[in-house]
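Enquirer: What would the 3D arrangement of this be:
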Amino acid sequence: MATSSNGKPTVLILIANGTEEIEFVTPYDVCVRAGFSVHSIGVGLETNHFVAKCSRNIRLIPDYPSLNDTPSTLLDNGTALILPGGAAGAKTFSTDASVLRLIREYRNDGKHVACICAGTTALVASVADADAAADDSQAARKCRVTSHPSVKAEIVAQGWEYAADEERVVVDGRVVTSRGPGTALLFALTIVELLAGREKRMEVEGPMVCAEVL
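Expert: All right, here's what the predicted structure looks like:
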């Protein structure tokens, strides 16, 4: 497992104009509570002074303005890559060659890729992208996923196995997917458990007074 200099998991989370705020902030917050090294990276923000205007008009500034401005050592040594949803933000991720390549690299390296809501469409696009033919079989593997209901049809049309609607978070190997803003906390806690174990998850979950249904 790749870790930061202090031995903790390193998590990268992408953000673009139109990203769903809850789905960005919640995993960032929960992973920080777990003691992880967390870094946000902007995508397609060049014309907006590198400030992301999110889906509900909240403006957020990423830790790194773009993938090109992110140290290669950080990209190479990350443990997990998180892609939040929000229709416009997910479309930016899905059409950005650097993002699609990064998803494939993480999957090929056996690292975790976690997508929530419409963010799952970027995972799908990373396999459909023409450059995917140059990758090994892991990055090209269509796994079992979920997403926001609004993009279910297009994911199924691409030949991916879609989980039952009642499954709020789906884990298939190193790929984690979830459904929407209302599942963001469970999504984040699942990532913590996968990267650091059940005990760490419970350590984070307890003081947050999470609902028992989680």
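Enquirer: contacts, neighbours, all on C-alpha from now
Expert: Noted.
Enquirer: right, and Glu161 touches Arg141 too?
Expert: No. Using CA atoms under 8 Å, Glu161 makes no contact with Arg141, being 11.0 Å away.
Enquirer: so the most centrally placed residue in the chain, which of the three states?
Expert: What sits nearest the mean C-alpha location of the chain, by CA atoms, centre = their mean, is Ile82, with 1.9 Å. For Ile82, the assignment made with DSSP: H, G, I helix; E, B strand; the rest coil gives strand.
Enquirer: My read is that it contacts Ala114, right?
Expert: Yes. Between Ile82 and Ala114 there is a contact under CA under 8 Å: 4.7 Å.
Enquirer: Tell me which stretches of the protein form helices.
Expert: Residue ranges of the helices in the chain, as given by DSSP state H, are 21-33, 72-77, 87-94, 97-108, 120-128, 137-140, 152-157, 184-196, 198-205.
Enquirer: Nearest to Ser66, out of those?
Expert: helix 97-108 (10.2 Å; CA to CA).
Enquirer: elements contacting the closest one?
Expert: Helix 97-108 is packed against strand 80-83, helix 87-94, strand 112-116, helix 120-128, helix 137-140, with contacts defined by 3 or more CA pairs under 8 Å, 6 or more residues apart in numbering; DSSP states H and E.
Enquirer: Contacts for the fourth one, please.
Expert: Counting by CA atoms under 8 Å, 6 or more residues apart in numbering, helix 120-128 makes contact with 83, 85, 90-91, 93-95, 100-101, 103-104, 115, 132, 139-142, 145-147, 151, 155, 158, 177, all of which sit outside it.
Enquirer: okay, the angle between that helix and helix 97-108?
Expert: Per axes from the mean of the first three to the mean of the last three CA atoms, to 10 degrees, the angle that helix 120-128 makes with helix 97-108 is 80 degrees.
Enquirer: One more sequence to fold, the one below, so I can look at both together:
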Amino acid sequence: MKRVLLFLCQGFEELEAAVFTDVLGWTRMEGDQPVELITAGLRPKLKCTWNMIVEPEMKFDDIKADDYDALAIPGGFDGAGFYEDAYDERFLDLIRQFDKKGKLIASVCVGAMPVGKSGVLKNRTATTYDLSGGHRRSQLTEMGVKVLDQRIVVDNNIITSTGPATGLDVAFTLLERLTSHEHMMEMKRHMRFID
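Expert: The predicted model follows:
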């Protein structure tokens, strides 16, 4: 069974995490290629952007990159403390471990920022949130990333996107890369995105 580590930073946006828990959760109810999802973070309790409190399943110190096929990173808000965890060196090193092993890394919105900060996107293509004056894209460019004006960018093993509305597409893209196009389409049918 494929396994995905959903990394939750303080101040993460609930919707952007839920796309992964739901899409991958459905694989364990329907179809023949279940994907296990484990949540982890740097703190025992996390306050989300919109004040929901979440307890990750796994302590950070217990994470072993070898145990997972992919890393999923929802974005969040600066004012909710997102970058306190997102730019923590322990998390940046975890991102480097996943990339070094060629494992999939899927981010939504500003979830791309720690991926860029880790250095693994240097001289590669990606995208991130484009509104609010485009300052996140400017920051990503300063990290040596070739920022593309696209909703979703896939550069080898790394998937990045522009905002919450792209979250489901990122989750389905991740599922397709982990399993197959046919399996991903089957989950879309079961979830009623298509007939």
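Enquirer: one step back: what lines up with the residue nearest to the centre of the first structure in the second structure?
Expert: Matched to the second structure by TM-score structural alignment, Ile82 of the first structure sits across from Ala72.
Enquirer: what's the answer for Pro62 of the first structure, then?
Expert: Per TM-score structural alignment, Pro62 of the first structure is aligned with Pro56.
Enquirer: How many residues are close by that match?
Expert: By other CA atoms under 10 Å, 20 other residues sit near Pro56 of the second structure.
Enquirer: residues contacting it?
Expert: 8, 39-41, 43-46.
Enquirer: ok, those in the first structure, which still hold?
Expert: Retained contacts for those in the first structure, judged by both residues aligned by TM-score structural alignment, their matches' CA atoms under 8 Å, are 8, 39-41, 44-46.
Enquirer: Now flag whichever of these is closest to Arg151 of the second structure.
Expert: For those, the nearest to Arg151 of the second structure is Leu8 (22.1 Å; CA to CA).
Enquirer: contacts for stretch 57-77 of the second structure?
Expert: The contact list for stretch 57-77 of the second structure (CA under 8 Å, 6+ apart) reads 2-9, 11-13, 16-17, 20, 38-44, 48-49, 82-83, 94-95, 97-98, 103-112, 178.
Enquirer: How far away from the center of its chain is it?
Expert: 9 Å (CA atoms, centre = their mean, to the nearest Å).
Enquirer: Equivalent analysis for stretch 177-184 of the first structure, please.
Expert: The answer for stretch 177-184 of the first structure is 11 Å, by CA atoms, centre = their mean.
Enquirer: and for it, what span of the second structure is it aligned with?
Expert: Under TM-score structural alignment, the alignment places stretch 177-184 of the first structure onto residues 160-167 of the second structure.
Enquirer: Contact partners for the residue in the second structure sticking out farthest from the centre?
Expert: Here the centre of the second structure is the reference, and by CA atoms, centre = their mean the most remote residue is Asp195, at 27.2 Å. When contacts are counted by CA under 8 Å, 6+ apart, Asp195 of the second structure touches Arg189.
Enquirer: Repeat the analysis, applying 10 Å as the threshold.
Expert: 186, 188-189 (CA atoms under 10 Å, 6 or more residues apart in numbering).
Enquirer: ditto for Leu102 of the first structure
Expert: 67, 75-76, 81, 108, 113, 126.
Enquirer: Can you pick out the most distant pair from those?
Expert: Within the contacts of Leu102 of the first structure, Leu67 and Asn108 form the most distant pair, 18.8 Å apart (CA to CA).
Enquirer: Show me what Leu123 of the first structure lines up with in the second structure.
Expert: Under TM-score structural alignment, Leu123 of the first structure pairs with Val115 in the second structure.
Enquirer: And for its match, the neighbour number?
Expert: Residues near Val115 of the second structure, counting by other CA under 10 Å: 30.
Enquirer: same question, Arg33 of the first structure
Expert: Neighbour count of Arg33 of the first structure, defined by other CA under 10 Å: 16.
Enquirer: And it? What does it align with in the second structure?
Expert: Using TM-score structural alignment, Arg33 of the first structure lines up with Trp26 in the second structure.
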